[in-house]
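Visitor: pasting the sequence and the predicted model now:
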Amino acid sequence: MASMEQIEMEKHRKALDKDVVHLVDKYLRAMEWDIPDVDEPTARQMILDEIKREVGRIESHS
């Protein structure tokens, strides 16, 4: 049986997914302002890697 936390997380999963996509797009647009010919797949991966590092930093402080 799912815990109350799992049930609640399921309710918010789609919103969380959309928020992460929005966050990546936000920083990609900022890069495009500074680098008009940015390599979009590389830039997107760099942003995702940094988000992953930050999640790791947050986890290590919890």
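Guide: Cool, got the structure.

Visitor: could you use CA atoms for every contact and neighbour count after this?
Guide: Fine.

Visitor: show me what the helix or strand containing Ile7 is packed up against.
Guide: When elements are defined using DSSP states H and E, Ile7 is found to belong to helix 4-34. Applying 3 or more Cα pairs under 8 Å, 6 or more residues apart in numbering; DSSP states H and E, we find helix 4-34 packed against helix 40-60.

Visitor: give me the buried positions along the helix it packs on.
Guide: 43-44, 47-48 (16 or more other Cα atoms under 10 Å).

Visitor: and which of the residues you listed is nearest Ala15?
Guide: Leu48 (17.7 Å; Cα to Cα).

Visitor: below is an additional structure, to be compared with the one above:
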Amino acid sequence: MLQLDNFASRYLAADLARQAHIGAVFWRANVLLFLVIAVLRRGSLPTTFPTRAPSLQKEPRHG
């Protein structure tokens, strides 16, 4: 918690240019982390979101 408090106090004490730089680094790190996790978990996605093969039989018409 002390590190978070230190980061927050430094962020608030920084000028606007430095805050913008910190924000850009934060968002780049989040995107990179998201992509790394997506690549590592890509094998489990088909079981999480199964796709159904198209059926050869026609569905009955309704109405």
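Guide: That came through fine. The shown structure was predicted, so the numbers you read here are calculated from the model rather than taken from an experiment.

Visitor: quick TM-score on the pair, please.
Guide: Put the two chains on top of each other and the TM-score (TM-score structural alignment, normalised by the length of structure 1) is 0.42; 35 aligned residues with a Cα RMSD of 3.0 Å.

Visitor: quick one: which of the buried residues of helix 40-60 of structure 1 is nearest Tyr27 of structure 1?
Guide: When these are compared for distance to Tyr27 of structure 1 (Cα to Cα), Ile47 wins out at 7.1 Å.

Visitor: Arg57 of structure 1 versus the closest one, what's the distance?
Guide: For Ile47 of structure 1, the distance to Arg57 of structure 1 (Cα to Cα, to the nearest Å) stands at 15 Å.

Visitor: tell me which helix or strand Gln3 of structure 2 sits in.
Guide: Once you assign secondary structure using DSSP H and E, Gln3 of structure 2 falls within helix 2-13.

Visitor: I'd like to know which elements that helix is packed against.
Guide: For helix 2-13 of structure 2, the elements it packs on are helix 16-40, judged by 3+ Cα pairs under 8 Å, 6+ apart.

Visitor: neighbours around Ser9 of structure 2, how many?
Guide: By other Cα atoms under 10 Å, 11 other residues sit near Ser9 of structure 2.

Visitor: may I see the buried residues of stretch 28-48 of structure 2?
Guide: In stretch 28-48 of structure 2, counting by 16+ other Cα under 10 Å, buried: nothing.
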